[in-house]
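**Student:** for reference, the sequence and a predicted model appear below.
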Amino acid sequence: MPKMTDITAAQTPTVVDGVNIDELITPDVLTEYRERGYWVSPRLFSAEQIAEMREAQERMWAGEHDSEILPQYGAQEVEPGSPDVRQQCNAFWLSDVIRKVTTSPLLGAIGARFMGVDTVRLWHDQAVYKPGIGPDGKDETAGNIGWHQDYGHWKSSSTSNMCTAWIALQDTDLQNGGMRTIVGSHKWGLLEDSNTFGHKDLDGLQARFANQDISGDWLDEPCIMQAGQVSFHHALTLHGSGPNLTWEPRMCLISHMMPGDTTYLPGRQYHPNLVFLGPHAQEGEPFAGPYWPQMWPRGVE
């Protein structure tokens, strides 16, 4: 009788950038993500890498770009000393350092596990800079990020099974305006008018969403993170943040990931990325090519 082979034991571990994905994303981690709507990793990026990312973001805000072709949308003009949040979408166009991080196969491989898919593409990325306004700024709302669902902004995509990786570029907690999530809120489905990233009234948004048909308590949990840790959350998980009450900026890079077969769903909501499909895009057209680079497995466009 021929010898039977243990197929499981023979499988090669998935190792990306020195990280064993099989050991990192265990069944318990998958259960936590699916039940709570988010998961915070151990440190995935070194102090040296974090310093490079911070420098790259500062260069970008100063107008120093690695490409003369600018994104179609993104950073608004911010006066020096303004308490307003700076947000640059598709920052990977502007900085080679940022592109290496936000399109990395490491994030893509982890996102693939959480989304339960084989192929992952970048939907878009963000560089976010929240100025510090000091400990007396508790009533200042300019730095607030409203409670929102990412998919509330992305309804032109064919699935809500998308995943966001939020990279802390310094130690982050409530004091410096770190992200907060509503635990388990991804199970509530797509809420009405949840495209509220730019709204500043956190209490008002909580009241609005709590009055909708939700099944569970409003459990507001801070993502307390060290520099180099990454929070991964579902596209339906409500999240937001308050003011930065320190004197130092709170910076992060964000990678919004989608299954590789995500397509255009017209008639629901405009998104600036749609312009990259061209002037006559039809339902079912894939979000593919260099505007939505493949992250996992690392492919050739």
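**Tutor:** Received, thanks.
**Student:** okay, CA-based contacts and neighbour counts for the rest of this
**Tutor:** Noted.
**Student:** P266 reaches L274, doesn't it?
**Tutor:** No: P266 is beyond contact range of L274, at 9.7 Å (criterion: CA atoms under 8 Å).
**Student:** now do the strands in this protein.
**Tutor:** Assigned by DSSP state E, the strands in the chain fall at 15-16, 19-20, 38-40, 86-89, 120-130, 145-148, 163-168, 179-182, 220-222, 230-234, 239-241, 250-259, 294-296.
**Student:** these two touch, right, Y264 and V275?
**Tutor:** No: look at Y264 against V275 with CA under 8 Å: they stay out of range, at 11.4 Å.
**Student:** the two: who's more crowded?
**Tutor:** More crowded of Y264 and V275, by other CA atoms under 10 Å: Y264, with 19 against 12.
**Student:** please name the residues that touch that one.
**Tutor:** Taking CA atoms under 8 Å, 6 or more residues apart in numbering as the criterion, Y264 is in contact with S156, S157, S158, Q282, E283, G284, E285, P286, F287.
**Student:** of all those residues, which comes closest to D125?
**Tutor:** Set against D125, the nearest of the contacts of Y264 by CA to CA is F287 (14.5 Å).
**Student:** ok, the nearest residue to that closest one once chain neighbours are set aside to Y291 distance?
**Tutor:** Leaving aside its sequence neighbours, F287 sits nearest to T263 (CA to CA, 6 or more residues apart in numbering; 5.5 Å). Between T263 and Y291 the computed distance is 13 Å (CA to CA, to the nearest Å).
**Student:** presented hereafter is structure B, for comparison with structure A:
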Amino acid sequence: MSAPEPKEFSTGVPDWSTVHQPLGELFEPITNGKDWAKFMLTPEMIEQYWLDGYLLNIPVLTHDQCDRIIEDYKYFMGSSEKHPGMEMLYEYHSNQSNDHNNVLMHCLGHWRLTKLFHDLVFLPRILMHTSQLLNPNRELTKVRFWHDQLFAKPARHGGVVAWHQDYSYWTRTKPMMHLTVHIALDDQTEENGALHYIPGSHRWTRNGGPLPVTDFNFKDMESIQTILTEDEKLQFKPVCGRLKKGEASFHHPLSVHGSYGNRSDGPRRAAVLNFFADGVCSDTDGELLKGSYIPKGQKMEGQFYPFLFDPAWMQ
């Protein structure tokens, strides 16, 4: 069955967030429920995730799929070819650090703008892995979309992303049953600014919640040290999450991670998808994402938070 037509954000500009099924732009649809099983992680991989707080080197895209997605990246990289739907983005920073020697392009909401970024949200392999990793009880879990992100670091002066826990920025939703998928669209190395993780840091909390945010502009790598305990400082042993093009890392919402600058001669581009379990609720009457409001205590659902996977579909 073909996907329905999207509603328009403005005349002639479709808003793809109004379509809650894949468009067929990036992958072949699953027509047999039993086909989901071929994307399942092994029990050993799931245990590794809960031990360290992350998984590395999970293949999710082919090189061809990465190259096609990179073609859409041009709309967000300051080129003359601007997408007519840029106002749909929840956030857009051509350089979030405001330092021309430390450039970091960062945006949220691009799944609304292009068919390829829209369909990336629905990629079966990613949804299956996410369903397996969301629940600490190791039970397959229904999955909803939270939001996407793009991070791009240009050659030689690409910026840092300071150490943080993702859930520190997401406390407007609860309970904490979230997960982040970081997809490498270029090979990611220590030289070009790959993510680094602190193993076991997904167990670091403050009064049952996440660590406080120490740098909203992402540029001070050492700022997290001001809020760590002595034990946490002793455990602070970064691991470089090297990824090949098309591979992803999956990490827990409390996993402390960050990335250093790009000192290489090529760009370092990544697409990030953030998910939560069906049943997570709003914890604010304020704005959740730009233009999105759900009353406090009510379930996160609707146009911007599509339902993506149900284990019952595997039958």
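**Tutor:** Looks like it arrived, so ask away. From a predicted model like this one, the values you see are computed outputs, not experimental measurements.
**Student:** still on that earlier bit, of the strands of structure 1, which is nearest L191 of structure 1?
**Tutor:** Nearest to L191 of structure 1 among the strands of structure 1 is strand 145-148; the distance by CA to CA comes to 9.2 Å.
**Student:** packing partners for that closest one?
**Tutor:** Other elements packing on strand 145-148 of structure 1 under the criterion 3 or more CA pairs under 8 Å, 6 or more residues apart in numbering; DSSP states H and E are helix 202-210, strand 239-241.
**Student:** how about the ones you listed in JSON lines, adding distance to W123 of structure 1 and mean neighbour count?
**Tutor:** Listed next are these as JSON lines, based on distance: least, CA to CA, whole Å; neighbours: other CA atoms under 10 Å:
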{"stretch": "helix 202-210", "distance to W123 of structure 1": "26", "mean neighbour count": "14"}
{"stretch": "strand 239-241", "distance to W123 of structure 1": "19", "mean neighbour count": "23"}
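**Student:** out of the ones you listed, flag the one nearest G178 of structure 1.
**Tutor:** strand 239-241 (5.9 Å).
**Student:** show me what contacts the counterpart of E68 of structure 1 in structure 2?
**Tutor:** Counting by TM-score structural alignment, E68 of structure 1 corresponds to G85 in structure 2. Applying CA under 8 Å, 6+ apart to G85 of structure 2 gives the contacts F9, V13, L113.
**Student:** buried among those residues? Need that as a selection in PyMOL.
**Tutor:** Only the buried entries of the contacts of G85 of structure 2 go into this PyMOL selection, using 16 or more other CA atoms under 10 Å:
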select buried, resi 9+113
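**Student:** narrow the contacts of G85 of structure 2 to those in helices?
**Tutor:** With DSSP state H as the criterion, helices contain none of these.
**Student:** which stretch of structure 1 lines up against stretch 174-192 of structure 2?
**Tutor:** Residues 158-176 of structure 1 are matched to stretch 174-192 of structure 2 when aligned by TM-score structural alignment.
**Student:** residue ranges of the helices in structure 1, please?
**Tutor:** Using DSSP H, helices in structure 1 cover 7-10, 21-24, 27-36, 47-61, 96-102, 105-115, 150-153, 202-210.
**Student:** including distance to N195 of structure 1, could those helices go into JSON lines?
**Tutor:** Formatted as JSON lines, these follow (distance: least, CA to CA, whole Å):
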{"stretch": "helix 7-10", "distance to N195 of structure 1": "43"}
{"stretch": "helix 21-24", "distance to N195 of structure 1": "32"}
{"stretch": "helix 27-36", "distance to N195 of structure 1": "21"}
{"stretch": "helix 47-61", "distance to N195 of structure 1": "25"}
{"stretch": "helix 96-102", "distance to N195 of structure 1": "22"}
{"stretch": "helix 105-115", "distance to N195 of structure 1": "21"}
{"stretch": "helix 150-153", "distance to N195 of structure 1": "4"}
{"stretch": "helix 202-210", "distance to N195 of structure 1": "11"}
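**Student:** buried deepest among these, which one?
**Tutor:** Mean neighbour count (mean count of other CA atoms under 10 Å) peaks for helix 105-115 among the helices of structure 1, with a mean of 24.
**Student:** distance from the chain centre to that one, please.
**Tutor:** What separates the centre of helix 105-115 of structure 1 from the centre of its chain is 12 Å, taken as CA atoms, centre = their mean, to the nearest Å.
**Student:** can you list contacts of that helix?
**Tutor:** Helix 105-115 of structure 1 is contacted by residues 16-17, 19, 21, 25, 30, 33-34, 118-121, 161-165, 232, 257, 259, 295-298 when judged by CA under 8 Å, 6+ apart.
**Student:** tell me how many other residues crowd S79 of structure 2.
**Tutor:** With neighbours defined by other CA under 10 Å, the count for S79 of structure 2 comes to 9.
**Student:** turn the contacts of Y264 of structure 1 into a markdown table, including distance to L174 of structure 1 and neighbour count.
**Tutor:** Below are the contacts of Y264 of structure 1 laid out as a markdown table (distance: CA to CA, whole Å; neighbours: other CA atoms under 10 Å):
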| residue | distance to L174 of structure 1 | neighbour count |
| --- | --- | --- |
| S156 | 33 | 21 |
| S157 | 32 | 25 |
| S158 | 34 | 20 |
| Q282 | 44 | 13 |
| E283 | 42 | 13 |
| G284 | 41 | 14 |
| E285 | 41 | 15 |
| P286 | 39 | 18 |
| F287 | 36 | 25 |
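**Student:** could you see which of the residues you listed carry over to structure 2?
**Tutor:** Retained in structure 2: S156, S157, S158, Q282, E283, G284, E285, P286, F287, out of the contacts of Y264 of structure 1 (criterion both residues aligned by TM-score structural alignment, their matches' CA atoms under 8 Å).
**Student:** relative to R208 of structure 1, which of those is nearest.
**Tutor:** Nearest to R208 of structure 1 among these, with distances taken as CA to CA, is S156, at 23.4 Å.
**Student:** doesn't L265 make contact with that closest one?
**Tutor:** Yes: counting by CA under 8 Å, L265 is a contact partner of S156 of structure 1 at 4.8 Å.
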